[in-house]
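In: the following block contains a protein sequence and its predicted model.
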Amino acid sequence: MNALHYLKYFLFQGIGLLAALSLLAGGIWTSAGLLAILAFYLVGDAIAGDDTSTPHFKHPGILTVQLWLALPLLGFIVFAALWSVSAGDPLGFGAALSRLSGRDLIAARDATAGIHHVSAWLLTGLMIGMIGTITAHELTHRTWDRVSMLIGRWLLAFSFDTVFAIEHVYGHHRYVSTTEDPATAPRGRNVYWHVLVSTLKGNLSAWHIERRRLARKGQSLFGWHNAVLRGHAMSLLLVAAAWGIGGWRVALFFIACALWGKALLEIVNYMEHYGMVRNPATPVQPRHSWNSNRRISSWSMFNLTRHSHHHAQGEVPYQDLRPFPDAPMMIGGYLTTIMVAMIPPLWHKLMTPKVLAWDAHFANEEERQLAAEANRRSGIAAMAENAHARRLG
């Protein structure tokens, strides 16, 4: 097989290293790194087209190890970010790196303006979402692989979201596109409200799932066997490590980065399932998720873009996911769609026609009835009019 098919999935490593170098360089370089990564995705997805290939990989173990490498990479990125806002030089890291590079990194860091620290926060949260959550999403689906599960949960700990390994796998995949799924945004919902609601309901769902699991095994709810409590303890350890690196201010900076990374996950949930409807008693089909085959997003996000196949067959490893070019399609690549979702008026202007087209061309008759009711509740005039017209027809 062409080595490019393996190498393309290492693209995220290069992006992560660029982020770390930008954070360490300080000053305008941090903001430049953020802008360069945003441009890479926005422009790259716009001009590079779609990737609909599904090559066969003879050595999938290479791709698994590559996923595991996300943990040390994310640890390095976050350490670089915490160092960049620290008043001291933990572990003598800056002095050592300055000697190696010939650049006075400590002086550059200390001269960094506040606006560039905002860029550091945005960039670090973005990396927690991309390097951390996206990789953990793939790893925590491999419930039969204890190493992958452990690494995946530690990656999720950086965004205070280890419950994702419970709720997403055992809750979301069962109830996706129904009113019982916290991650599926109903028609008309604002993305910022969805971040709050999905986070709260997702945590409650994970707690109930874990409580039932422990009850079946006869184990204590408030003990070491509780994966929810263990997961939160993992996140607290990371906060404590941040405090140890630079005190309470650095710990607060890490918390802010983690919460931004978590918010990105919920924005992605929002755009992946917005407005979809399904009877929970029926099987999940590719039509029940918004899909994208944009080349840059696909290569650097482990085919997360091929969401339609993933929800139809959640156990399929990312490299074997099929593109389903006839599935419902997102507005664009992932980062492009994220940015549109964060502007609610633009989102609803672009997505309302897509949702109504889904009703007409993808939904079965039962789902059209569910969609008509959802349209009436949406508060969006075009949807309500469509529901009214359907009722009269």
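Out: In hand now; what should we look at? Just so it is clear, the structure is predicted and the values come from calculations on it, not from any experiment.
In: please make it C-alpha for all contacts and neighbour counts, starting now.
Out: Fine.
In: check contacts around the residue nearest to Met127 when sequence neighbours are not counted.
Out: In space, and not counting its chain neighbours, Met127 is closest to Gly16: 6.9 Å by CA to CA, 6 or more residues apart in numbering. By CA atoms under 8 Å, 6 or more residues apart in numbering, the residues touching Gly16 are 73-74, 77, 127, 131.
In: what helix or strand is the residue nearest the centre of the chain located in?
Out: The chain has Leu265 as the residue nearest its centroid, 3.8 Å off, counting by CA atoms, centre = their mean. Element membership for Leu265, per DSSP states H and E: helix 227-273.
In: how about Glu180?
Out: Judged by DSSP H and E, Glu180 forms part of no helix or strand.
In: where do the helices sit along the stretch 51-200 of the chain?
Out: Using DSSP state H, counting those that start in this stretch, the helices found in the stretch 51-200 of the chain span residues 60-68, 70-84, 93-101, 105-110, 114-127, 135-139, 146-157, 164-167, 173-175, 191-217.
In: let's bring in a second model and compare:
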Amino acid sequence: MRHYIQPFALATLVPVALLALGGVMGGAWIWAAVLYMSVFALGMDQILKVANRDGAPGVEFPAADALSATLALAHLALMPLGAAAVAGLTGLSGAERAAAFFGFGLFFGQVSNSNAHELIHRGSRVLFSLGKWVYTSMLYGHHTTAHRLLHHVHVGTPLDPNFPRKGESFYRNFARGWTGSFLQGFRVERDRIARRGKPAWTNPYVTYVGGALGLLALAWITLGPTAVLAWLGLSFYAQTQLAMVDYLQHYGLERRRLPDGSYEPQTIYHSWNTPHWFSSHMMVNAPRHSDHHANPGRPYPALRLPQEMPVLPRSLPAMGVVALWPRLWFRLMDKRVDQVLAQARAAGSDQPATGPGAASVAGSTP
């Protein structure tokens, strides 16, 4: 099934090469990396209107895991290189350092985040750990817990700290979601280890926080304080992009509360999707979000696009730009939210997206 993987490899590995060369040599390489992650990606989504085809159900994709592992290892190498380049330690000019910030930051935010998300849903301990460490390197390790144990369980409800309510700006959602997911995730993990009778130091938050501090300390020792500041800036930029994707993919699609106090089942109507060919490959099919919530353990090449799925009017990167302007975003999206929720009510929410066992797949640590 290599033919399924080749477009993903091309879209994701080209910027790795450009950033590696640009971080050291600057010049045309670093500007090419920035243009690839921004103008080129947006342009290709406009030119290639057709969606990438659905993967064959039930087929194994060993090459997909190999690509994900390669991207994770590349990220762990690019993170210190990016910090060094932005800090001016590789001889880049001021303009090239600014380009490095946006080039590396866009890659971490769009490719590394999407790939780490894929890895923390894999059944392999090695792949899961790679995803966890990618998030930890961006000082966002707690997302490993919050995404699986909070978001997948409570998506579309106030119980998900990241849920973007209709009429809520990205900026307000980001501030609320970051602290809420960190604290609620910690409580979930604390309760889990207490039920299992394990010692407190086995809480994965020890790794999330301790690992992040350890990486920053190592950067300070080997690269100096300016590189640590660059690392912090790149991490924050990557975090905002991850939060933006969550915002775009669930904005306003709230599940109805039932008379017994529970919420209606998750369905395809509770996630926004985009079918654009290039950004889908660059983000390892993260834009196929309805099917991901229906099947959290399904490998990214096999994710599908249900015909009834809610679709954003533009690609994820383009909609991210729109969401930076709340009034424009509300004007564009609020009517669409109402239409999708009306469709969900008409459908009777009789096709839950999280079938038997899916919640455990989303929430279990390999």
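Out: Here it is on my side, so go on. If you're wondering where the values come from, they're calculated on a predicted model, not measured in any experiment.
In: hmm, back to that, which of the helices of the stretch 51-200 of the first structure sits closest to Leu35 of the first structure?
Out: helix 114-127 (9.0 Å; CA to CA).
In: chain center to that closest one: distance?
Out: Distance, stretch centre to chain centre, for helix 114-127 of the first structure: 17 Å (CA atoms, centre = their mean, to the nearest Å).
In: show me what it is packed against.
Out: When contacts are defined as 3 or more CA pairs under 8 Å, 6 or more residues apart in numbering; DSSP states H and E, helix 114-127 of the first structure packs onto helix 11-25, helix 28-48, helix 70-84, helix 227-273.
In: any chance of these in CSV, plus distance to Pro186 of the first structure?
Out: CSV is the format used below for these (distance: least, CA to CA, whole Å):
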stretch, distance to Pro186 of the first structure
helix 11-25, 32
helix 28-48, 27
helix 70-84, 33
helix 227-273, 9
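In: nearest to Gly332 of the first structure, out of those helices?
Out: Closest to Gly332 of the first structure of those, according to CA to CA: helix 28-48, at 7.5 Å.
In: have a look at how far, on average, the closest one is from the second structure.
Out: Helix 28-48 of the first structure, aligned to the second structure and superposed, deviates on average by 2.2 Å (mean CA distance after the TM-score superposition for the first structure).
In: still on that earlier bit, from the chain's centroid, how far away is the helix holding Leu265 of the first structure?
Out: Taking CA atoms, centre = their mean, one finds the center of helix 227-273 of the first structure at 13 Å from the center of the full chain.
In: quick one: Gly261 of the first structure from Gly94 of the first structure, how far?
Out: Note on Gly261 of the first structure: its distance to Gly94 of the first structure, by CA to CA, to the nearest Å, is 26 Å.
In: neighbour-wise, which of these two wins?
Out: A direct count of neighbours by other CA atoms under 10 Å for Gly261 of the first structure and Gly94 places Gly261 higher, at 29 against 22.
In: leaving out chain neighbours, which residue sits closest to the residue mapped onto that one from the second structure?
Out: Residue pairing (TM-score structural alignment): Gly261 of the first structure is matched to Ala238 of the second structure. Nearest non-adjacent residue to Ala238 of the second structure, counting by CA to CA, 6+ apart: Gly109, 4.0 Å away.
In: for the one you found, give its distance to Ala116 of the second structure.
Out: Noted for Gly109 of the second structure: a distance of 10 Å to Ala116 of the second structure, by CA to CA.
In: right, I'll leave it there.
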